[in-house]
Every structure is written in C-alpha cells, then in structure tokens.
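Asks: The sequence and its predicted three-dimensional model are supplied below.
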Amino acid sequence: MSGWKLGVLGGSGLYELPGLTGARWETIESPWGAPSDAVLTGELEGVAVVFLPRHGRGHRLLPGEINTRANIDVLKRAGCTDILSISAVGSLREDLPPGAFAVAAQYVDRTRQRPASFFGGGVPAHVSLADPVCPRLSGLAARALRDGGIEAFEDATYLAMEGPQFSTRAESRLYRSWGCDVIGMTAMPEARLAREAELPYANVCMVTDYDCWRESEAPVGIEEVLAVMRRNVDLARQMLRRLLASLPAVREPSPIDTCLDTAILGDPKSAGPETLRRLEAILARRLNPNVIPAEGSRSEP
C-alpha cells in the first residue's frame, strides 16, 4: 500500500497484535517522557503497522497514568500517517448492549488532570476540533465492522471521564441527558493530541457494560468488563485486518495532514531550543520538511 502507515492504539485487553509479518518490538524515546510501552512494528495485510498498547503490556497503567503526549509523539516519530484507537467503553444507550461496537464521532471531555496540548512555551497553536475524528478512517472502520457481520453504531458521542473510578448513578444519568452514547477513560486528550500532531484519528469502541444508569441492574464491575472484553478483542482484531485490506492502494492527502498551517500563531522557529526539541517531531513538517526525527530508537530482541 502506497503511503499508508497505520498507528494502532490498543485498549484494555488488546496488548498484542498477532499475525504481523516482520514483527519486532522497538523502543522509541520521546522528549515528552516515557510512552506506555515499546511499539510493535511490522506488516499486516500488506500495510505497515505500528502497534502501541495504551496501558502497556500486562495492563500496568491506569487511564490517568498514561503519558498520551509521549504516545502520540512516538507514533509520529515512527512515521505513522493515521491512528486507529481501539478502546473499551460503557454504554449510555439501551440499544448499545455489552458486546456491541461503536465508532466515535464526537467527544465531551470531562478529564481534568491530563496535559492536553503539545503547544505553549513560546509556540501557541489552536487547532480546530469541531470534527475531532477523521471521517475517511472512521468510515473505513465502520465498514470493516459491518463486513464482518458486526452492527456498529456510527457517529457516537463519547463522554471521556477522568476515572479511575466508574461513574456515580447521578453522573451516568446526567451524561445520558446530554445525549452521550458511550463513556470511557482514554480517548481524551488522545484525540486532541492526534489532531495537533496532524495525524488523522478514528476511534472504535468496544462496549463492555451499561455503566450504572440502569438501576434495575447491579452497577458495573471489573469482572463483568473483563468477561465481555475478552470476547470483543478477537472481533476487534478481525476488524483491523479487514480495515487494512480495504485501504485504497494509494493514500490520498487529508486536510488533517496540514492542519497546523492555519493553527500556529507566529514563527515557531523563534521559540527557545528546549521548546523546539520537544516539538521536533510534531513540527517536523514545518521546521524541516519531509524529515521526521527518529533519534533514540532501538529494537528489542
């Protein structure tokens, strides 16, 4: 496939990506700190793939402990052109039962303690998040689900909560009244940072529970989540294969590829050396066209 290199962020339960040709784990260092794990690189269905387990192999990290800036920076340094995020969520809709899938289109961000931007320190930028996901990649993901016989709720609104605790019943009812469809703990600030990195982003959501708004049922517990999640992970891997096989032979440019052209105020080259060092991958196209730094990377046996 010409031009595609898909970054895959694996959520709860998705810590490995079997079937990659030429698979190897590679550690890529980031000036933003330690990412969740090394990245697994290789090819699947003839497409270059870079897989990063969001919580680390073995699920070591709580949602609030994930260094999302480092994760997105590492995928940018690895040369990814697009990002597919796969995440476990709770359902805020009766017609989205555990085991269902949804493709997010909008977000309500209720996270409070997570760095949400690469910019500042002399380089101000304001990207548009009116449409926070890539319609092209989201559409391909939805079609890949349908082609596998999986009904996918498209255009879902995702409520991103801080966690790590699950919702109170009052919160769950409130989020339903806002028109939110699913609730999770990881898609924000992930989608924000992907946009700042000029990486088209899509979010496939695996429904594991009904949160706690259904008062006739016991509130969500981790055992229930894990049981449904194990069934969903195999379906998610199958969806990914179909998605990769369906990619157009040539990747046409996306407006997201150059969204910083209308977002940065002033000349970033006038910022201090430390700021530029941290932004070297995010601003590679602006600072040194056609070059994305890959310093600090090494392969693992």
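Replies: Yep, that arrived. Quantities reported herein were computed from a predicted structural model and do not represent experimental measurements. Numbers count the residues shown, from 1 in each chain.
Asks: hey, let's count contacts and neighbours off CA atoms from now on
Replies: Fine.
Asks: what's the burial count for residue 248?
Replies: If you count neighbours by other Cα atoms under 10 Å, residue 248 ends up with 12.
Asks: typed the wrong thing, it's residue 53
Replies: Neighbours of residue 53 (other Cα under 10 Å): 26.
Asks: cool, and residue 119?
Replies: Around residue 119 there are 17 residues (other Cα under 10 Å).
Asks: Kindly report the same for residue 218.
Replies: Using other Cα under 10 Å, residue 218 has 11 neighbouring residues.
Asks: With residue 229 instead?
Replies: 25.
Asks: likewise residue 26?
Replies: 18.
Asks: For the strand or helix carrying residue 232, buried residues please.
Replies: For residue 232, the host element (DSSP states H and E) is helix 222-246. By neighbour count on 16 or more other Cα atoms under 10 Å, the buried set for helix 222-246 is 225-226, 228-229, 232-233, 235-237, 239-240, 242-245.
Asks: following it, which helix or strand comes up?
Replies: helix 273-278.
Asks: can you pull the buried residues of that following helix?
Replies: 275-276, 278.
Asks: now, which of those sits nearest residue 208?
Replies: Closest approach to residue 208 among the buried residues of helix 273-278 (Cα to Cα): residue 278, at 36.9 Å.
Asks: Surely that closest one touches residue 33?
Replies: No - counting by Cα atoms under 8 Å, residue 278 stays clear of residue 33, with 10.0 Å between them.
Asks: on that earlier part again, now, which of the buried residues of helix 273-278 sits nearest residue 68?
Replies: Nearest member of the buried residues of helix 273-278 to residue 68, counting by Cα to Cα, is residue 278, at 14.1 Å.
Asks: for comparison:
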Amino acid sequence: MKGKNAEFGVIGGSGVYSLFDNPEELDINTEYGKPSDKVSLGTINGRSVAFIPRHGKDHTIPPHKINYRANIAALDSLGVKRLISITAVGSLRMDFVPGDFALPTQFINMTSGRADTFYDGPQVTHVSTAFPYCPEMHKMAVRVSDYDDIKYHENATIIAINGPRFSTMAESKMFKNMGADIINMTQYPEVTLARERAMCYSTIAVVTDYDAGIEEDQHIQPVSFEDVGKRFASSIEKVKKMVTDLINEIPKERSCTCATALDNAVVKK
C-alpha cells in the first residue's frame, strides 16, 4: 500500500486479536482477495509492525477457510521482511506440557485442498523448504525465551492438519510416530507462502492441550476448544512480552539466507 510500510509482520491465532492500542487500520485488497481482517499498523519498541488476526477479529474464519495467500500478500505489499506467527498447538508428547512454549524448526504437512503457492504458472518455481523457519529469528527467539524465563522446547516439529475437527486417537498416535512433537491446523501453507515471498518466518507456539490424549496415560483427556481458549488466554501476556522482546532483539539487517530463497528456484524458459 502506497506510503504505508512495516518492518515486521505478526499473524496471531486463537486469542490474539490485537497487539496495539489505537492502531491504524488498513483495508487492503490483494490479487488473491482480502486478508482475514483489516491490517493493524503500529509500532513496538519504535519499530513498525503490521498485525493480522488469522481467524478474523471475531474468530469467524475456520482454519481450512483462511485466505493464507491474501494474508501473506497483504504483508508483502507493506514491505514486511520478517514475519512472526503466534499459534496454539496440541502436544503429542508427555514432555510437551500445556503452558509450555515451542519453537518449531520443521513441519509436516497433512492438509489438503488449500491454495498453497503463489506460483500457479505459467512461471514455474520450486522453492526449497528443507529448512523452512528462519534460523536467525529462531536463535533470537531462544535467547528471548531464556531471559523471559519461559519454559520452551527449542527444535520442535509441527504437523499441520486440515481441521476443523480434532484428531482421532489413532491419528494422534500416527503423527507422533511420524516424528511430530506438536499439532496445529494453520501452520501450513502460511510458512511456505512466506518463504515464496522471501520473508523470514518464525513461530511462537503455545502448547494448550494433549491433542487426542496420551495413550500411555488414560487420565489425560482429549482436547476441547474450551481447553485451548483457557490455556491460551492464560499465556497471552507472556506471548505479547515475548513478541515485544523478540522485535527489540532482532537486528535491522538480515544475515540469514531467507532473502535469497528464490535464487535458482525459478525454472528458466
């Protein structure tokens, strides 16, 4: 959008509907349609930040209906180079306890039917996602978690499912056996679309539940959305403080390879 710019983007999930007091709200339309809601523009520690509530301000958009391309395109139009994702996740392991934070470095995609690329042709582009999360931002998130005294898991693998239903016990067991630590409905294709726009992408995941329960302990009950909402609400101030401290910590110049994600990715005619 002409004359409006942001250094950082933040996309908030369940329970995160605002980051600023009295933000400037931008009604942005992209070639992929409108984002989940108006984009809030403000500052954190003197640095410009654009915020989008992933499910809309009134939480009316289910995970499989989110216009992920429009959200990323809207932030890209504002010049965003670094994107922080805030999300609630379920645990697939006993040691990832509700209330813990997790910092993913890998994902497994189990979604289907989602528009998950900006490159539908005729320009063919194959972007590497071997290491989909920004290593520089991840390193800073670990540092901030340490001095914010947050219990966190540093190198988590997140599996993305379609939703809006939660997993069966058999699925949950399978996902764990596949190597996933946490589960979520919105991480994909958000992470790969950000990469296709050469953005740095990092996720702050709040563990809110034990997915379908844990087979080893029958006393642990399957997740309900009420559980997710309550646990996330109890962590919201920690999340906001971590976002604030992370933005303050990240250097102005990028030293990672995210900016060159499209180099050698385009199929030349």
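Replies: Received, thanks. Because the structure is a prediction, the values reported are computed rather than measured.
Asks: Got a TM-score for the pair?
Replies: Aligned and superposed, the two chains score 0.94 in TM-score terms (TM-score structural alignment, normalised by the length of the second structure); 262 aligned residues with a Cα RMSD of 1.5 Å.
Asks: Can you lay out the buried residues of helix 273-278 of the first structure as JSON lines showing distance to residue 90 of the first structure?
Replies: Formatted as JSON lines, the buried residues of helix 273-278 of the first structure follow (distance: Cα to Cα, whole Å):
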{"residue": "275", "distance to residue 90 of the first structure": "38"}
{"residue": "276", "distance to residue 90 of the first structure": "39"}
{"residue": "278", "distance to residue 90 of the first structure": "35"}
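Asks: what do we get in the first structure for residue 239 of the second structure?
Replies: Correspondence of residue 239 of the second structure to the first structure, assessed by TM-score structural alignment: residue 236.
Asks: cool, residue 34 of the second structure as well?
Replies: By TM-score structural alignment, residue 34 of the second structure lines up with residue 34.
Asks: Quick check, central residue of the first structure?
Replies: Centroid-nearest residue in the first structure: residue 85, 3.3 Å away (criterion: Cα atoms, centre = their mean).
Asks: and residue 22 of the second structure, how far is that from residue 143 of the second structure?
Replies: Distance, residue 22 of the second structure to residue 143 of the second structure, by Cα to Cα, to the nearest Å: 30 Å.
Asks: Kindly report the same for residue 99 of the second structure.
Replies: Residue 99 of the second structure sits 19 Å away from residue 143 of the second structure, taking Cα to Cα as the criterion.
Asks: Compare neighbour counts for the two and give me the winner.
Replies: Just comparing residue 99 of the second structure and residue 143: by other Cα under 10 Å the higher neighbour count belongs to residue 99, 17 against 14.
Asks: Distance from stretch 257-267 of the first structure to the middle of the chain?
Replies: A distance of 22 Å separates the centroid of the chain from that of stretch 257-267 of the first structure, by Cα atoms, centre = their mean, to the nearest Å.
Asks: Let me see the ranges of the helices in the stretch 1-150 of the second structure.
Replies: 68-77, 135-147 (DSSP state H, counting those that start in this stretch).
Asks: Onto which residues of the first structure does the longest one map?
Replies: When you say that, I think you mean helix 135-147 of the second structure. Using TM-score structural alignment, helix 135-147 of the second structure pairs with 135-147 in the first structure.
Asks: how about the strands in the first structure?
Replies: 5-10, 21-28, 39-44, 47-53, 82-91, 101-110, 152-161, 182-184, 201-209, 297-299 (DSSP state E).
Asks: how about the second one: buried residues?
Replies: Think strand 21-28 of the first structure. Across strand 21-28 of the first structure, burial judged by 16+ other Cα under 10 Å covers 23-28.
Asks: Looking at those, which is nearest residue 51 of the first structure?
Replies: Once Cα to Cα is applied, the member of those that ends up nearest residue 51 of the first structure is residue 25, at 9.2 Å.
Asks: out of everything not next to it in sequence, what's closest to that closest one?
Replies: Nearest non-adjacent residue to residue 25 of the first structure, counting by Cα to Cα, 6 or more residues apart in numbering: residue 40, 4.4 Å away.
Asks: try residue 255 of the second structure
Replies: residue 136 (7.3 Å).
Asks: thinking residue 228 of the second structure is in contact with residue 211, fair?
Replies: No - Residue 228 of the second structure is beyond contact range of residue 211, at 10.0 Å (criterion: Cα under 8 Å).
Asks: Residue 200 of the first structure -> the second structure?
Replies: So, by TM-score structural alignment, residue 200 of the first structure is matched to residue 200.
Asks: How much space separates its match from residue 84 of the second structure?
Replies: For residue 200 of the second structure relative to residue 84 of the second structure (Cα to Cα), the value is 8 Å.
Asks: higher neighbour count, the two?
Replies: residue 200 (28 against 20).
Asks: for the more buried one, what are its contacts?
Replies: 81-83, 133-134, 137, 194, 258-259 (Cα atoms under 8 Å, 6 or more residues apart in numbering).
Asks: follow-up on the earlier one: list the contacts of the match of residue 34 of the second structure.
Replies: 67, 70.
Asks: measure it to residue 65 of the first structure for me?
Replies: Relative to residue 65 of the first structure, and taking Cα to Cα, residue 34 of the first structure is found at 11 Å.
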